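K.L.:
Okay, predicted coordinates and the sequence, questions at the end:
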Amino acid sequence: MREGTAPVIHRLDYQAPTYWIATVDLTLDLDPAKTLITSKMAVKRNATQAHGALVLHGEELTPLRVMIDGEPVSFRQDGNLLHIDAPDRDFELVIRNTCCPEKNTALSGLYTSGGGFFTQCEAEGFRRITYFLDRPDVMAVYTVLLRADKAKYPILLSNGNLVEQGDLDGGKHFAKWHDPFPKPSYLFAVVAADLVAREQRVVTRSGKEHLLQVYVRRGDLDKTEHAMNSLIASMIWDEARFKLPLDLERFMIVGVSDFNMGAMENKGLNIFNTSALLCSPATQTDADFQRVEAIVAHEYFHNWTGNRVTCRDWFQLSLKEGLTVFRDREFSMDMAGSPSARAVQRIQQVRNLRTMQFPEDAGTMAHSVRPDSYTEINNFYTATVYEKGAEVVGLYQTLLGREGFAQGMALYFERHDGQAVTCDDFAQAMADANPDSALASRLDAFKRWYSQPGTPQVTARGHYDAAAQTYTLTLTQRNPKAGEGAAPQLIPVRMGLVGAEGHALPLNLAGQASVGALETVLLLEQAEQSFTFTEVSSQPVPSLLRGFSAPVLLDDGLTDAERLTLLRHDADAFNRWEASQRLALRRLLDAVQSGQALELDIGFLDAMRAVLRDPQLDPAFKAEALRLPEAAYIAEQLPVVDPQAIHNAVEAAWDQLALALRDDWAWAFEAHQVEGGYRPTAEDAGRRALANLALALLVRGSAMLADPVWPGKAYQQVKDATNMTERFGALSALVQAHAGLADAALTHFHEQFAHDALVVDKWFMLQARTAERDGKVFERVKKLLQHPDFTLKNPNRARSLLVQFCNLNPGAFHRTDAGGYVLWADQVAALDAINPQVAARLARAMDRWSTLAEPFRSAAQEALKRLSERPTLSNDVREIVTKALEA
C-alpha cells in the first residue's frame, strides 16, 4: 500500500476475529517466477462474534480459485483484502494462488536468495504467500508439502517434524512436514536450497533425543561450530534455569545472506542472517562471537517465550521480544562466568541502551513499551520494544528475586501455554506467583512502565547530619514525555553508601528493622520521597542505581571528588564504570556548552591512568571504563544539539588521552598480548579489547606527532594477525587516526577478504563510522556508494554503509552544507523502492532533527519535507517522516 493510505491501528480497538483457523494444509510447488500455493484450511466459527464475511489478507498474490466444502465460491478483492461470503458455521476452505518469489526484493514472505527459496513472515509476511487471517491471535496446526526441482533445491525444510520425503517424476522431489503445536502465521517458514548441514544429536534431561542441524551454503560449514555450541549451551541453560525443554524431534537453523533482521524464531526452523550465524577466528571478531552466541540463544529461547506462548496482537510485541532479550542477557552473563565478566556484559547492555534507546525515547518516534497505535508494525521493532522491554522484565526480577521470577515464569506457562496473550497476563502471573511481594501490592503502578513513553528522570540529593549520624537521601522523578499529570512510575533504586576511606557503610533505614546490610533496594513510587539512614558514622558517598537497576536518567549531584571515590572503591563494578563515564561526560558537556576548546585536567588524566594501571581490575573492564561516552548519549544531555561541537570535544578528548598517557598505552598494549591459539573466552577477549584500545590511542598519538613507529606496527598487524579481532583492531586504529598507512591497509584488507561478504561489510562499516576530519569521510562514503561491491539490494551491505554513516556517525553526517541530509534523502528514496523495511531504519536518522542547532535544523527539515513529497513512499517510511515533521 502506497501514498499514505494505510490506516492508524489502535490497541484499544482490538477485537477477536469472526473466524478461527484450526488447521492448515499447505502445498507449495516452488518455482522462482511462479510458485503455486494450495491452502486447505479448517475454518471455525467464532461464536462470540457477529457473523460476517470472511476477510483474508493477501499482498502481491494472484488468486486462482476459492472453494468452500469442495464447491467453488465467488470472492471479491479490495486492495490487499480478499472478501469471501462464508457460511455461518465451520467449513473447509481451499484457496489456490500464485506468487513470484524472484521479484520479491522486500524480502518479506517467500523470496529467492542465492539460488534458493527462503521466507520471512514476521510481522505480516505470510500474506505475501497465501491469503490468510494474518494476525498473531489466529493459531493453527500446519502440515506443509513442498515440491521442487531436486537438483536445484536438494534441501526442503519447514516447521516441525519431517513426516515423509521422496522423489517425483520430472527430476522433482517432495518433503512433508508437520508441526504439532498451534502457531500464528508469522512463525511459518520454508527453505528450499542447495545447503549443507552440521548435525548433532543430544539427549535432554528428560531422556529424549533430539537432532540439531545448522544449514548453510557450501563453503561455510567450517563457520558453524560456534553456533552449534551456542545452541547446545542454550538448551542446557533453559532447561536448568527455567525447566523449559526442547519440544520437537529436531531443531534447525538456516543461514541466508539476504535477510532484513538478525534472525527469526520460526517454530523449529530458525532462519538467520549469516552475519548472526557464521563465526571463524579468521573472519569474525570477539564481538561477533559474543553476538552469535546471544542471537542463537535469543531465537532458541523464543521457542517458549514467543512460540508456545505468543502475542494476542502486535501491540504486545514486547511480551515476547523484551522477555526474550532479558533471557538471552541472563544467559550471556551466566556464560561469561566471573563477576567482573558479568559486569562488563551489563555495562555493554547499558551503553547500547543509552546510545540507541534513550534517543528514541526523546525523539519523534517515541513510544511506550506497549504502543497504543501504529501505522506500520515493522516500524515498531525498536530499541524501546526490545531493549527497554528487557529492562522492564529485569525490574520484575529486581523486585521478586531470581526465585520469585522463576515462580512467575512457571505460572505464566502453566496458565497460557498454547495461547496468544498480553503483557497484562504476564504481569498478573508474576504478581500471583508472589502474592506477598512489593510487585503484587503495586501492580498497577508497575504497569505504567508498559504504558508511559519516555525515560524517567530521577534526581537524587543527600544530606548528612554529623551530630545525629543520619544520612537523608531525597529522590524525585519526572517524565516529560509521559505527558502533563502522568502518574509516577515504580522505580527500584539499588544502592549502597561508601565511606570517605572507601569502605562500605552498613545500611539502617529508619522505620525498618536494622539489619546492617551493605546494599538495599529503595522503591521510588512517588514524585518525591526521602529515605533516612541511621548510625552513619561518616559522610557517605551514595552509590545509586547499582547494576543500572532501572532504565532512567539519573542526576545524582555528585562532585568530582565523590565520583573518584566511587571509581576507586565502589563494590559495584557497574557504578565504578559509571563514575568514569560521568567524570568524562562533565568535561565534554562543559566544553560543548561553553564553546571553548576542551582541556582535560590533570586530575582526570591521573584517574584514567590509575584505572589503566590498576592490577585489580580486569582488562575488559578497563577497556570499557576508558572509553568516552558516545556522541548520542552526550546529545541526550543537551536541549539544543550542535553535532559538530560534540564531535570536536570528543575528538579533542581522545587526542589528549592519546598523548598524555602515551607511555601507559604502550605498556598496556605489550602487557595484554594473548599468547597461544585463539579462544573466544571472556578473559582473552578482554585482553584483546584493551590491547586494541591501546593500539588505537598509540596510532592516534603517533599520527599527531608524525611518528611512523606505531602506525607501522599497526600496519604489520593488519597483515600478520592470526585472528580478525586483532587484524580489524589494527585496521581500525589506522583508519580512525587518518594515519598515512590507512589507505594501504584498507586496500590490503579488501584484497585479502574480497571473497567473504561479511568481512567486506566490516570494511564498508569501518569507513562509514570513521570520525570526520576535513570532510574526508563524507567524500569517501559518496565514493563507496559507487563501489563495485556496494548494492542496496542486500540489507547487510546497505546497513554497513548507509545506516552506519547516517544513523551512527553524527560528526560526519551533520554538515553545515547539508550534504549529509541530501545524501540521506536520496538513499532513503532509492532503498524504499527496493526494501521498505531497511529504508525505514535509515529514515530514523532524522528522529531528533528538531533538537538540532542551526543551520542543521532548517536543513534537516528541508530534507524531510523533500522526502515526504515523494508520492510513492512506502507506509514504512511515510510513517516515520510524517511523525518527524510533526515535531
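P.N.:
Yep, that arrived. None of these values were measured; they are calculated from a predicted model. Residues are numbered from 1 along each chain as shown.

K.L.:
all contacts plus neighbour counts: C-alpha atoms, from now on.
P.N.:
Fine.

K.L.:
which ones are touching the residue nearest to residue 10 when sequence neighbours are not counted?
P.N.:
Leaving aside its sequence neighbours, residue 10 sits nearest to residue 373 (C-alpha to C-alpha, 6 or more residues apart in numbering; 4.3 Å). Counting by C-alpha atoms under 8 Å, 6 or more residues apart in numbering, residue 373 makes contact with 8, 9, 10, 11, 315.

K.L.:
A further structure is provided below for comparison with the first:
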Amino acid sequence: MDRADAAVKTDPSTIFLKDYTPPTHLIDTIELTVRLNDDVTTVSSRLVGRRNPASGSGPADLYLDGEDQELVSLTLDGRTLEKGDWRQKPEGIVVPGIAGDFTLEVEGRIKPQDNTRLEGLYKAGGMYCTQCEAEGFRRITYFPDRPDVMAVYTVRIEADKARYPVLLSNGNRIETGDLEEGRHYAVWHDPFRKPAYLFAMVAGDLMVDRDSFTTRSGREVALEIYVEPGNEGRTGHAMDSLKRSMAWDEEVYGFEYDLDIFMIVAVSSFNMGAMENKGLNIFNDKFILADLSTATDADFQRIEAIVAHEYFHNWTGNRITCRDWFQLSLKEGLTVFRDQEFSADTHDRGVKRVGDVRLLRAAQFPEDGGPTAHPVRPDSYIEINNFYTVTVYEKGAEVVRMIHSLLGAEAYRKGIDLYVERHDGQAVTCDDFVAAMQDASGIDLTRFKRWYAQAGTPRVSADWRYDEAARTLTLDLAQTTDPTPGQPDKQPVVIPLRTALIGENGQRLPLTVDGEESGDETVLVLDEAERRVTFSDVPKGAVPSLLRGFSAPVKLDAAWSDADLGFLAATDDDPFSRWEALQTLATRAILAMVEAKRAGRPMSLDAAVVSAVRDGLEDARLEPAFLAELLALPGESMLGQAMDVWHVDAVHEAREDAIWTLGDTLFDTWLALYDRLSGETAADDLSTAAMGRRALRNRALQFLVSSGRPEGLARAAAQVQAAASMTDVMSALAALNDTDCPERTEALQAFHDRWQDNPLVLDKWFTLEASSALPGTLDRVKELQSHPRFDPKNPNRIRALVGGFTMGNPVRFHASDGSGYAFLADEVLRIDQLNPQIASRLCQPLVRWRRFDGERAKAMTGALRRIVEQPTLSKDVFEIASKGLS
C-alpha cells in the first residue's frame, strides 16, 4: 500500500472499551511459513478455527486484519476463494458466512526491507526481526489480530543459509534442514496458546552466548542470548540477570519456566525497550549489551530490571494475557510491580523506592494533569501504541502495590495463586485480577477498582493539632482529584497511607489509633472525601510521618513546618519519608528564590536547606547509595510542576544558584568526601555497596564543580581522563556539561573520539550535547543531525539527540522565542513519515502548554496546529496532537 494512501486525512475513528464484543471465530492452530527473500517475502498461513460460541451461533463473518501486504490467495476448506467470495476492508478482509469448524489458507507478500515503521516483520542492519505488540502481526499476514484470539503456533522459516544462518521463532525448535540454492529452514513449535502479538521471529548472522538453568523441579532449560557480530562478550550481565530472575520468580511467586529453551535477541533498531514474546524475547540492544568500559552502574541496573521484567511476563502476560488492549495494565502494571520488587530485593530497597517515585512524579503526574490523561484502564483510544504510557505501566504498578499493602504479603500471594489457577491459558481483564485478590483475601475491593477507571492524581491534604492536656494528636485527612478529559466529576478512591509518629528522640512512637493499639506504624485507609483520626497518649513534640514508602500515588499537602521537615530529614527511619522531607524543604526554598528573582530581589538559599544537607553528610548511619539520593536537589521539571505557571528561566537560575550555594558553602566537606571515596571501590565491583560509593562520590563531584572553583573543575577533568569505569566518566562529563570552560570542551571531544565507533556509547555523547543548559545548544543539536554516525531512522539515535534536547533540557527547549517548539514540530513531522510510534512519543512535551506563560503557550499550540494540519499525518501523532489542542 502506498504511504499516502495509508495516511489519515480526516479525524480517525475512536475505539471504546464499552463496545467490546467477543470474536466471532477462534483460531486453534496456525501453521505459518515465512520465505525470506531480498525483494519479496512470501508468507503462507494455515488457520484451523471454529465459530466462537461466546459470540453466537450460525454463520458469521470472519474478519482478518491485514495491512501493507499483497494478498495472493485465499483457500477455505480446500476451495480457492475468488474476489467475490470475500470483501476488502480498509484495514483487512472479511470472509462471510462461516458457521462451524474451518480451515483457511492465506498466502501473501510483504517487503520487510521497506518497513521503516519497525512494526510487524522488518529488516534492519542485515537482520530480519519482528515487533508484533500491539498490532504488528497484521503487517505479516491476514489474521484476527486481537489478544483474545489465542492459538498454537508452528512456524517454518526459510532463508539464505550463508547470510541468515540463525533462524529463530517461539517455542521449541523441532526440525532444521537444507534446501536447494543455498537455502535452509527451521521449524519451531510453541505448545502454549498465545495471541498474535506474542509471535516472534528473527533471521540473521548472529553470535550466541549459551548457558542453562535448572528449575526447582529439576528440568534443565537452555538459555541463549543472540547478538550481532562484534557484540559478543557483552552479554554476561544480562545472562546473570536472567538466571537470577528465574530463581527469584520461583522463590517468591512459585512460577517455573515452562519451555525447553529461553532465548533473547539484541537488535539495534527497535521502537521499544524490549518485548516478551513467548520463549523469544527481543530486546533493544542498549538493554542487553554491557561491560565495564561502556556501561554505567545505572545501565547495569536497568538491564537487570528489564531482563527481569520481560522474563516475568512469561506468566503475567503470556500464560495469562489481556482480553483486549484496554486491559494492558493487567500485564504491564503487575509485571512492573514484580520487577520493582525484584530490584528492591537485589539492591537497596529504599533507594529503589525513591527512584520509582522520581520517575512517577517526573513523567506520570504531568500525564495525569494534562490533556492526554487517561485511567490505568483507558476507556478509549485512536491508536493503541499511544497507550504504552507511564500511567498504564508505573501507575498501574502502584495500584498493584496498594493491593499488596491492603491485603498483606500472604493474602496477596494467595490472590496470585488463585488468579493463575482460574485463568492460566486465558485472555482476561483487570476485573478478573481484582476478583481473584478479593476472593482469596476476603477483603472487599469494589471501591478500590476506581483506581482502574478514574484518571488524575488524587491530592491528599493532612492537617493536625495536638492537645497537650489530653495527650492526643488529631489528624484530619481529605482527598480531591481535579477534573480530567471526559471525567469532570471524581469519586473518592481508596488510599492507603502508611503512617508513624516520630518522637523528639527520633524514634517511632507506639500508636493507639481511635482507641486501638497499632504497633509503631499503621496503614490509615482514606476511602471517603474526609477522615479524622485520633492518636492517643502522644508525647509533646511528636511529628507525623505520612505516606511512608510512598504507599499511594498521590500528591500530599501536609502541614509540616520547615522545622518539622528538617527534623524528619534528619531522623525519619523510613527512607522515602526522609528523602521526601528534604525534597519538600528544598522545593519550598528554591521556589522562594524564584519569587525573589521575579520580584527583582536578591536570591538566597534558606539556611535550613544548607543545614539539612550538612546533617545528612555528617550522618554516619546512612548508606552511601541512599545519601547520594538524599542530597540530590529536585530537578527543574519537578519544580515547575509545583508552580501554577512554570517560570522556566527563573526556576533554572534559582536552582543553579541553590546548587552553587551548597557547593561553595560546603566545599571543604565535599572535597574531603570525594577524596576519601576515591580509592575505596574497584571499577569492576558491581556490588550494591560499590555502586553506592560511586554514586556518593559523583554527587560530591557535582557540587564541587558547581562551586565554580578551579579545584572542582580540575577534579572532574582528571576523572574523565583517569576513570576506569563508564560510570565515573559519564558522571564527570555530566558535572562539566553546563559549564562553559575548556575542561568541558576537551573532555567531550576526547570522549567522542574514543567512542565514535560504538553506537550505544556515542548515544551517551549525543545526549550530553543535547542536554547542556549552555546557550547555543539547539544549534548544536541541529549540527549533530548531520554527524556521520547519526542515523535519522534509528530510534535510539533519535531518542538520544532529539529526545535528549526536548525532554532533558527544559531551559533550552522552552526558550522564550519558541525555537525549541518549532524544532520539535519539524522533527515530529519528519519522523512521522517513517515511524509514527517514535513521532507520537516525541510530540508529548508540546501538549503540556497549559503549564506555561502566554507567549510560550501560544508558541506550543502553534506548533501543535502545524502538526495537526499536516494532510498525511498518522493516526498515532494525530491522537496526541489533537488531544493537546482540545
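P.N.:
Yep, that arrived. Since this is a predicted model, take the numbers as computed values, not measurements.

K.L.:
Could I get the TM-score for this pair?
P.N.:
TM-score for the superposed chains, counting by TM-score structural alignment, normalised by the length of the second structure: 0.97, backed by 869 aligned residues with a C-alpha RMSD of 1.3 Å.

K.L.:
so how far is residue 879 of the second structure from the aligned partner of the residue nearest to residue 10 of the first structure in the second structure?
P.N.:
Aligned counterpart of residue 373 of the first structure in the second structure: residue 380 (TM-score structural alignment). Remark: distance between residue 380 of the second structure and residue 879 of the second structure (C-alpha to C-alpha, to the nearest Å) = 11 Å.

K.L.:
Residue 502 of the second structure too?
P.N.:
For residue 502 of the second structure, the distance to residue 879 of the second structure - C-alpha to C-alpha - is 48 Å.

K.L.:
likewise residue 97 of the second structure?
P.N.:
Counting by C-alpha to C-alpha - residue 97 of the second structure and residue 879 of the second structure are separated by 35 Å.

K.L.:
Which of the two has more residues huddled nearby?
P.N.:
Set residue 97 of the second structure next to residue 879 and count neighbours by other C-alpha atoms under 10 Å: residue 879 wins out with 21 against 13.

K.L.:
hmm, which of the contacts of residue 373 of the first structure are common to the second structure?
P.N.:
Retained in the second structure: 8, 9, 10, 11, 315, out of the contacts of residue 373 of the first structure (criterion both residues aligned by TM-score structural alignment, their matches' C-alpha atoms under 8 Å).

K.L.:
Quick check, the fourth one in contact with residue 315.
P.N.:
Yes: with contacts counted by C-alpha atoms under 8 Å, residue 11 of the first structure reaches residue 315, the gap being 6.3 Å.

K.L.:
quick one: common contacting residues for the two?
P.N.:
Residues touching both residue 11 of the first structure and residue 315 (C-alpha under 8 Å, 6+ apart): 371, 372, 373.

K.L.:
Tell me the secondary structure at the first one.
P.N.:
When classified by DSSP: H, G, I helix; E, B strand; the rest coil, residue 371 of the first structure comes out as coil.

K.L.:
quick one, what contacts the spatially closest residue to it that is not a sequence neighbour?
P.N.:
Setting aside the residues directly before and after it, residue 371 of the first structure is nearest to residue 315 in space (C-alpha to C-alpha, 6+ apart), at 5.7 Å. Applying C-alpha under 8 Å, 6+ apart, we find residue 315 of the first structure in contact with 11, 370, 371, 372, 373.

K.L.:
Alignment lookup: residue 315 of the first structure to the second structure.
P.N.:
Aligned partner of residue 315 of the first structure by TM-score structural alignment: residue 326.

K.L.:
Geometric centre of the second structure: which residue is closest?
P.N.:
For the second structure, the residue nearest the mean C-alpha position is residue 390 (6.0 Å; C-alpha atoms, centre = their mean).

K.L.:
could you point out the longest helix in the first structure?
P.N.:
Counting by DSSP state H, the longest helix found in the first structure is helix 389-416.

K.L.:
quick check: that helix aligns to which part of the second structure?
P.N.:
Taking TM-score structural alignment, helix 389-416 of the first structure hits residues 396-423 over in the second structure.

K.L.:
For burial, what's the neighbour tally of residue 300 of the first structure?
P.N.:
Residue 300 of the first structure has 30 neighbours, counted by other C-alpha under 10 Å.

K.L.:
which stretches of the stretch 151-300 of the first structure form helices?
P.N.:
Taking DSSP state H, counting those that start in this stretch as the test, the helices found in the stretch 151-300 of the first structure are 225-242, 286-301.

K.L.:
Next: the stretch 551-700 of the first structure.
P.N.:
Under DSSP H, counting those that start in this stretch, the stretch 551-700 of the first structure gives helices at 560-569, 573-594, 602-613, 619-625, 631-636, 643-660, 662-671, 682-705.

K.L.:
could you dump those to JSON lines with distance to residue 296 of the first structure and mean neighbour count?
P.N.:
JSON lines is the format used below for the helices of the stretch 551-700 of the first structure (distance: least, C-alpha to C-alpha, whole Å; neighbours: other C-alpha atoms under 10 Å):
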{"stretch": "helix 560-569", "distance to residue 296 of the first structure": "35", "mean neighbour count": "20"}
{"stretch": "helix 573-594", "distance to residue 296 of the first structure": "26", "mean neighbour count": "20"}
{"stretch": "helix 602-613", "distance to residue 296 of the first structure": "34", "mean neighbour count": "17"}
{"stretch": "helix 619-625", "distance to residue 296 of the first structure": "23", "mean neighbour count": "23"}
{"stretch": "helix 631-636", "distance to residue 296 of the first structure": "29", "mean neighbour count": "20"}
{"stretch": "helix 643-660", "distance to residue 296 of the first structure": "35", "mean neighbour count": "20"}
{"stretch": "helix 662-671", "distance to residue 296 of the first structure": "33", "mean neighbour count": "17"}
{"stretch": "helix 682-705", "distance to residue 296 of the first structure": "18", "mean neighbour count": "23"}
